[in-house]
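Colleague: Structure here, sequence nowhere to be found:
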């Protein structure tokens, strides 16, 4: 098979958080058509155990450790070079050396880059077809962080938003094509980089509906007589942590007063200290990493996603819908999802009173299943169908190369 260089900012396994779900399925799909040469970082010590899973899909690999604390120090170089801090955070000379060696040895003509931070390694190879999967508009995420933080961090985050947008524009202009996670996300980028519009595309994420299947039997993780609300997500990710802290402090006490048996489960790996402290509040459980999130979804009365900082597609919402659960979420978490046809089982709330009113109908009786949710996910979020966009772009590149 033809060789392809695939660069990812974080090992694409296990597929248990947003970016790794997308990068894993992209890798698995590409491996059906190309000999993959994968370069990536490992920033979670537990992820070293998954090297063999990833190697099985690749012709060659380069795994390098990324220590978040050391990388934060390295990122400060951007303050005097003028770069976005994200770029030195993810730059390591050994990866550049590996990329250069693979490009020469394998005569690589196709490159797929996942996350803008990894594009710096292949800027020197314009002769290859370079496809950039931005996923989300990361620059806007930093700008949202700035609005939520006080001085001096708000100034640093605002600067990062500006500098990273400059870099995103540069990559979109110089690479052959760029991808985003939704039509909405692609549209926002085109508004900010109109000259790049002809080269901007998108493909939806997918859901493994065979895995997230409500007809499978899952043990109930909740004690008898409990009414369970659940939030799922990586709990060392600041937007997730901020969301559950706000919900626990602002919304849940009102709900708990109305329903004494109501419990809020925060399910996800690596909870921050501030998230762990929420477990001191009556009715709130912080699970940490769990071997399987599906039992918590299957037996919950309602899934909540109160993110106030969000970009792109929230996989946690798609997985809940695939499990036929009712969902109450913030408008920010729903950007990019056309869910109007789902009706009352998938609603948004902004003000505290809207959250309280939106939760209540789902707390009476046993948990309900909404088959229309799964049907909608199956129709719109199939990985094989959606990744056809990537196939089309790479095929067009092969056609042009043969013609030339």
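Modeller: Right, received. Where do you want to start? Bear in mind that the values here come from a model prediction, so they are computed numbers and not experimental data.
Colleague: When you work out contacts or count neighbours from here on, use the C-alpha atoms and nothing else.
Modeller: Noted.
Colleague: In terms of helices and strands, where is residue 52?
Modeller: helix 51-55 (DSSP states H and E).
Colleague: any idea which helix or strand comes after that helix?
Modeller: Assignment by DSSP H and E places the next element after helix 51-55 at strand 60-65.
Colleague: what about the closest residue to residue 83 other than its chain neighbours, neighbour count?
Modeller: Nearest non-adjacent residue to residue 83, counting by Cα to Cα, 6 or more residues apart in numbering: residue 163, 6.5 Å away. By the criterion of other Cα atoms under 10 Å, residue 163 has 19 neighbours.
Colleague: Buried by neighbour count: which residues of the helix or strand containing residue 163 qualify?
Modeller: In the assignment (DSSP H and E), residue 163 maps to helix 153-174. Under the neighbour-count criterion of 16 or more other Cα atoms under 10 Å, helix 153-174 has 154, 156-169, 171-173 buried.
Colleague: my read is residue 131 is in a strand, agree?
Modeller: Yes - assigned with DSSP: H, G, I helix; E, B strand; the rest coil, residue 131 falls within a strand.
Colleague: unless I'm mixing things up, it is touching residue 115, no?
Modeller: No - applying Cα atoms under 8 Å, one finds residue 131 not in contact with residue 115, separated by 10.9 Å.
Colleague: In addition, the following structure is provided for comparison:
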């Protein structure tokens, strides 16, 4: 366990309520969607609460990463999850009705430490990100609690099961049913409930799901600053955690389905951390696989068009928020835009097949006027609807 205390530099003499935030992954670095959401929410919540962060972590958390959260937290507690714990946790859930991924992140030895911390802190509110963290707080009843479903995880796994084969198909189908039941049952242990989009809210099958508050993601202020002059050196770009199955599928779709319908001169960049073997195999004289990049904003800006053929997964795609904020015109699927809520043909372009993606790319390439209109309207849409301070305000009010 790591524990680091910080001076309360954000707060003056005023007394702030104690907020315990529990996450299944440490919220830095920001290479995954749940980490990004947790980091920016904590940053905003710290303006209103005394934040105590409790995180489990399957990876080593470096001191410099803890320091990134330090200015926003009164205390930080990190509990590593080792390989043996993961194996035992997953194995035990195979013979229970709880999802495997709950077992992956929840462990009795850590639960005992969390119980002790909660007894010492005596929080005024507890905020759990994702159902993976819910077990650690569900039986604590001395203060109100909020669960952030973030995505409808069961729906995402159901979609993945449709294209899976053999043993994977069986595991995915079994797990999504467990997840669906767990998302329903865990509802009862929390006073407040949040989720990332209206679309995801519809997939939480609880009789009181209408009370779930929609708290979308936002974009960092740095994405909204005037764009420096960056040379466009590729035609198309796709960005994300490139070991995440929906992103792997999207990358394969771009290269194997869309690219053959376009000119042989078209260049594609696929950027993001941890590219899987399936992704690295896509490299060619037309396709660059960068892996992790130091400046993700420049990766977006280096392309004429951002394409996101998202057919799997759930939630609001941060990649769409970021590319639109940076002034890169976006083409994505109806499913992805359902969560985003942008106006087709004004703020974003929609395509649901390889042929439609190719046609929309050609539209933008042949019409500078349309391209500029999509850029300007898309950026205005993000500024109006997706600044972190604005989208997190509802969460603050929920907890006060």
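Modeller: Nice, thanks for sending it over. Just so it is clear, the structure is predicted and the values come from calculations on it, not from any experiment.
Colleague: Now the element after the helix holding residue 163 of the first structure, going C-ward?
Modeller: strand 177-180.
Colleague: Tell me roughly how far that following strand lies from the second structure on average.
Modeller: Overlaying the second structure shows strand 177-180 of the first structure at a mean distance of 0.6 Å from the equivalent residues (mean Cα distance after the TM-score superposition for the first structure).
Colleague: Which part of the second structure matches that strand?
Modeller: Aligned by TM-score structural alignment, strand 177-180 of the first structure corresponds to residues 192-195 of the second structure.
Colleague: Over to stretch 350-359 of the first structure?
Modeller: Using TM-score structural alignment, stretch 350-359 of the first structure pairs with 352-361 in the second structure.
Colleague: what do you get for stretch 316-333 of the first structure?
Modeller: Going by TM-score structural alignment: stretch 316-333 of the first structure matches residues 319-336.
Colleague: Next: stretch 18-29 of the first structure.
Modeller: Going by TM-score structural alignment: stretch 18-29 of the first structure matches residues 33-44.
Colleague: The stretch 101-250 of the first structure: strands as residue ranges?
Modeller: Secondary structure of the stretch 101-250 of the first structure (DSSP state E, counting those that start in this stretch): strands at 110-114, 129-135, 177-180, 200-202, 227-232.
Colleague: Just send those strands back as CSV, with distance to residue 82 of the first structure and mean neighbour count too.
Modeller: Formatted as CSV, these follow (distance: least, Cα to Cα, whole Å; neighbours: other Cα atoms under 10 Å):
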stretch, distance to residue 82 of the first structure, mean neighbour count
strand 110-114, 23, 24
strand 129-135, 21, 25
strand 177-180, 24, 24
strand 200-202, 26, 22
strand 227-232, 37, 24
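Colleague: Now render those strands as TSV, adding distance to residue 287 of the first structure.
Modeller: Rendered in TSV, the data for the strands of the stretch 101-250 of the first structure read as follows (distance: least, Cα to Cα, whole Å):
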stretch	distance to residue 287 of the first structure
strand 110-114	30
strand 129-135	28
strand 177-180	32
strand 200-202	35
strand 227-232	10
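Colleague: Which of the ones you listed sits closest to residue 260 of the first structure?
Modeller: strand 227-232 (9.0 Å; Cα to Cα).
Colleague: Scan the second structure for its longest strand.
Modeller: Secondary structure of the second structure per DSSP state E: the longest strand is strand 50-57.
Colleague: what packs against that strand?
Modeller: strand 18-23, strand 75-80 (3 or more Cα pairs under 8 Å, 6 or more residues apart in numbering; DSSP states H and E).
Colleague: Swap in 10 Å and give it another go.
Modeller: strand 2-5, strand 18-23, helix 33-45, strand 75-80, helix 108-121, strand 125-129 (3 or more Cα pairs under 10 Å, 6 or more residues apart in numbering; DSSP states H and E).
Colleague: Tell me which of those approaches residue 361 of the second structure most closely.
Modeller: helix 33-45 (26.6 Å).
Colleague: so which of the helices and strands packed on strand 50-57 of the second structure gets nearest residue 241 of the second structure?
Modeller: helix 33-45 (8.6 Å).
Colleague: what about the closest one, how far off from the first structure?
Modeller: Counting by mean Cα distance after the TM-score superposition for the first structure, helix 33-45 of the second structure comes out at 1.3 Å.
Colleague: quick check: angle from that helix to strand 18-23?
Modeller: 170 degrees (axes from the mean of the first three to the mean of the last three Cα atoms, to 10 degrees).
Colleague: Centre of the chain to helix 33-45 of the second structure, how far?
Modeller: Mean-position distance between helix 33-45 of the second structure and its chain equals 10 Å (Cα atoms, centre = their mean, to the nearest Å).
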